[in-house]
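A.B. asks: sequence plus predicted model, see below.
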Amino acid sequence: MVILVSIFLLNPLTYGHVNAADEKIPDEIYFLLQMENFLRTNYVNDIDDLELLRGAIKGMVESLNDPYSEYYTPSEFKEFLESTSGNFGGIGVVITLKDKYITVVSVLSGSPAEKAGIKPGDRIVEIDGSDITGLSTAEVTKRIKGDIGTKVNIGVIRDGETLRFEVERDIIKINPVESTVLGKGIGYIKINEFNENTVENLDNTLDAFKKSGVLGIVLDLRNNPGGYLDQAVEVAKRFVPKGPIVNIVSKDGKTQSYTSDSEPSPFSLVVLVNGGSASASEILAGAIKDRKAGYLVGERTFGKGMVQRTLSLGALGGIKLTTAYYTTPNGTNINKTGIIPDVVVEADKSNPMKDFIPISTEKTLSYGNIGLEVLGVQQRLKFLNLLNAQPDGVFGPRTLEAVKTLQKQAGLPVTGIVDSNFYKALNDAIIKKLSSKEDIQLRKAIDILEEMLKNKHAA
């Protein structure tokens, strides 16, 4: 998505008193003016001029029937720009809901929260003196965010003690790049989105890889929804040698081509893509594939070959409008078709729990109980390889033994009773097992990269 922010200020109802006899006004516009006058004259309550215009603009944009063109209210537009830029006013904490408390998962290095003394594991209970018990993470996040330079008071529970911190909000920059060195000269980079901070963080990673002796890179673009065009182009320049990267074709047929002036990359490259790789990530993937700068592995990409522009309407909000489409270096329009990888590897989409009986975490179960709730617990214990019997809905000796085993593994009192703490331990254990499944797409990418490095070394 191309972010081109313009300011377009309207004086509400500027044309409200134009005479119908004026030949310069088309019939359609005159009808709208009549409708505005009718509403103003006959509606029983007062009319907010700005809301009237916002409704008209929203209707016009929606009439395009374009899934990528949208109207935003002023607050929605602000949130949209923050989410795409990756920068916002905040204190620098990552939070989640844990044990019914909003809990700090991590604190960004050098952030206002770190300087104030907030630590991972702190349970947030107050914001500006108000109890936030029961609020969602989204609601708490919204209260923590604010204009740069303003202050927010955070109350937390730590080791049973209530602590309060006054934190001054500052610009928080989201790093969309994750990386690790896998060994054998291979580095792994995942780009979650293309925001304003992508290239800077990628360059830092590439510098670190060079110092670590990395020779080949797995670049993971799976489930990357896109972002800024200029960032995607700059990332492409790190891997694609001199020549075309992408062509942007506007409504009048004019083409703007973006090119690389880089020397060939020192890294061998394999790129992971799937159906969640869209827009700007497809620009990067398409350039790498067409220019043979690396191999694509995974599944067909999403197929969003359109470019959007944002327009600020001041007090009226803003719009995101599709203004062009793009083609890959070979001239391919991938819209609605996507990009087929060089090596297709389908992800394991099987769900081992799809036939499990739903369970209520509110119901306490114990030895001797019979029913579907017991059967659901048994199915999950069997999945964890803790139950050495076929699930039958009877809470007998083997089920009791399996329950106690999980309680012991989770550090819970070994009571043999299925209660709220047990249900949580059961869910955590299942999540851990599911997340430990081998990533077959990543495995294939590494295998290909190892072969590429082997051949390169032999040459």
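C.D. replies: Received, thanks.

A.B. asks: from now on I want contacts and neighbour counts done on CA atoms only, so please keep to that.
C.D. replies: Will do.

A.B. asks: do a quick rundown of the helices in the stretch 351-459 of the chain.
C.D. replies: Under the criterion DSSP state H, counting those that start in this stretch, the stretch 351-459 of the chain carries helices at the ranges 372-383, 397-409, 420-435, 440-458.

A.B. asks: the lengthiest strand in the chain packs against which elements?
C.D. replies: Criterion DSSP state E: the longest strand present in the chain is strand 318-327. Where contact means 3 or more Cα pairs under 8 Å, 6 or more residues apart in numbering; DSSP states H and E, strand 318-327 is packed against strand 70-72, helix 74-85, strand 243-250, strand 306-312.

A.B. asks: out of these, flag the one nearest Val271.
C.D. replies: strand 243-250 (15.8 Å; Cα to Cα).

A.B. asks: what does that closest one contact?
C.D. replies: Residues from elsewhere that reach strand 243-250 (Cα atoms under 8 Å, 6 or more residues apart in numbering): 233, 236, 255-261, 283-284, 287, 307, 323-329, 331.

A.B. asks: from the residues you listed, which would you call buried?
C.D. replies: Neighbour counting with 16 or more other Cα atoms under 10 Å marks 233, 236, 255, 258-260, 283-284, 287, 307, 323-329 as buried within these.

A.B. asks: the longest strand of the chain vs strand 306-312, what angle?
C.D. replies: 160 degrees (axes from the mean of the first three to the mean of the last three Cα atoms, to 10 degrees).

A.B. asks: tell me how far the very next helix or strand once past strand 318-327 lies from the chain's centre.
C.D. replies: Using DSSP states H and E, the helix or strand that follows strand 318-327 in sequence is strand 343-344. What separates the centre of strand 343-344 from the centre of its chain is 25 Å, taken as Cα atoms, centre = their mean, to the nearest Å.

A.B. asks: use this one as the comparison:
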Amino acid sequence: MRRIRKSRLFFFLAFIVLAAVIYTFVRQQVVTVEGASDLDVVEELYTLIEEQSVYDLDSGTIVEGALRGMASAIKDPYSSYYSKEEAAIQKASLAGEKVGIGVEIAEKNGKFIVISPVKSSPAEKAGIRPYDEIVQINDVRLDGKTIGEVIKLMQGKAGEEVTLVLYRPSIERHIKVAVERAKMENDTVDAKVVTVENVPIGYVTISLFAENTLEQWLQEVSKLIEQDVQALIVDVRDNPGGYLHSVAGIISTIGEEGKVFAYMQDGKGKLEPLKTVKLDEIEGLKKEIRKLPIVILQNEGSASASEVFSAAMQSWGKGTLVGGKSFGKGTVQETWDLANGGSVKLSTNKWLTPKETWINGKGIKPDVEVDQHPLYMIEFIPVRGSFEVGDFSEEVAYAQKVLHAFGFQIVRQDGYFDETTREAVVAFREKYDLHDGDKLDELFFEKMQEQVALYKSKAENDLQLQMAVSYVMHKLGH
């Protein structure tokens, strides 16, 4: 009996000891896991990939992937990581001179969306429009690409051609556009005098709020003041934005010192007012500018900093907005240089109007809404080939759209070459003396594009501009 009792006691004690050892080990493991920082885990994975992966990857590639992954995890189309090469391209986009096609894009849910083509850029001339989705550049599909890689694909030497495949939501189809890269001076402000009934009106176009835009604004507006203009029309249509300090400077030439033109709101909801500043060196010019009625032209391509400008003018009652609803980008980004030569751009704040309204995804409604004539909105698309009754193609659909905008009787605009399309083609060819024929051919397309360009080149066909002029004349009592 004693042996049995001793045996039982031995096993009981052994069980207690074993349980204590297991408990201590498990607790150590829990403490180790709970005590490990997130960065320790990143380093752990980095080491495992380097030592165990069957794929031969250098450390730079692994780090680049981690940096991109962290930026993309934010799920913000305006937050991005840029490699050293991509960062240089990005900085050049707002510098004094650049080579490219002139388009501002953002990534949204893996799609690359055009915010706006820069005014008078190759992209605008090629017919690229806000909300176009870029799906292919030359022969490269963009699935899985980063925004930096997309920007790099669009870069190249001046004079070289790049072909983009775009999906255009407004017509629910893909189109192919050839754009020639060009060297573009960042002359972001252009001004001239428009005389109506002997009344001189200053017409100022701001294509981008770049580093030197305030300086150019002061130069151009000074020239207009010297010519005794009675009002200003400021055109920020298709202006994709730019530097906040640049637009703040321009607003400061219009508003009184210390006036709130926007609010910054951080992630915790704290509001910080942004106020106009005193510009001593141009006090005389500011007084002259503030005497003038101001009309702002905007459209769906007016985004970010241009919306800050429009919102301030509208909220203050300093300017009347004419045109269409703006893009709706209500966040502000800051860029930091990284140790590897790259950079990261992050959305750090929301910006709100002086009335504390967040316009993100909503845009700013104009005071006077004006739709352009369909022909004025026709995009330029390279079209080639020969088509006749019974054919079906994108080229036919484009021709149908243009013919309809010109006022020809067209029943279909879906790309099917029917009898009414043939009749319209015959009428167009007769009107412009293109010899006998009822086909869409190279001669037809060349004349069609020529007439579209001619129509769009005439200021009287810009209905939004004409409304702005009419409004100014009304304000001046004419």
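C.D. replies: On my side now, so go ahead. What you see is a predicted model; the values in this text were computed from it and never measured.

A.B. asks: got a markdown table for the helices and strands packed on strand 318-327 of the first structure, with distance to Pro358 of the first structure too?
C.D. replies: Shown next, in a markdown table, are those (distance: least, Cα to Cα, whole Å):
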| stretch | distance to Pro358 of the first structure |
| --- | --- |
| strand 70-72 | 38 |
| helix 74-85 | 36 |
| strand 243-250 | 49 |
| strand 306-312 | 42 |
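
A.B. asks: of all the ones you listed, which lies closest to Ile430 of the first structure?
C.D. replies: Proximity to Ile430 of the first structure (Cα to Cα) singles out helix 74-85 among those, at 31.8 Å.

A.B. asks: closest to Pro341 of the first structure out of the helices and strands packed on strand 318-327 of the first structure?
C.D. replies: Evaluated with Cα to Cα, those place strand 243-250 nearest to Pro341 of the first structure, the distance being 17.3 Å.

A.B. asks: for the next helix or strand after the closest one, packing partners?
C.D. replies: Once the chain leaves strand 243-250 of the first structure, the next helix or strand it forms, by DSSP H and E, is strand 255-260. For strand 255-260 of the first structure, the helices and strands in contact under the criterion 3+ Cα pairs under 8 Å, 6+ apart are helix 229-237, strand 243-250.

A.B. asks: buried residues, the longest one. List them.
C.D. replies: It stands for helix 229-237 of the first structure. Residues of helix 229-237 of the first structure classed as buried under the neighbour-count rule (16+ other Cα under 10 Å) are Leu229, Asp230, Gln231, Ala232, Val233, Glu234, Val235, Ala236, Lys237.

A.B. asks: what residue in the first structure is paired with Glu300 of the second structure?
C.D. replies: When the first structure is aligned by TM-score structural alignment, Glu300 of the second structure is paired with Gly275.

A.B. asks: hmm, its match is touching Phe302, no?
C.D. replies: Yes: between Gly275 of the first structure and Phe302 a contact is recorded at 4.6 Å, counting by Cα atoms under 8 Å.

A.B. asks: who's more crowded, those two?
C.D. replies: Phe302 (24 against 17; other Cα atoms under 10 Å).

A.B. asks: whereabouts in the second structure does stretch 234-242 of the first structure align?
C.D. replies: Under TM-score structural alignment, the alignment places stretch 234-242 of the first structure onto residues 249-257 of the second structure.

A.B. asks: and that stretch, end to end?
C.D. replies: For stretch 249-257 of the second structure, the separation between the terminal residues is 11 Å (Cα to Cα, to the nearest Å).

A.B. asks: got the contact list for Phe88 of the first structure?
C.D. replies: Glu82, Lys145, Ile171, Ile172, Lys173.
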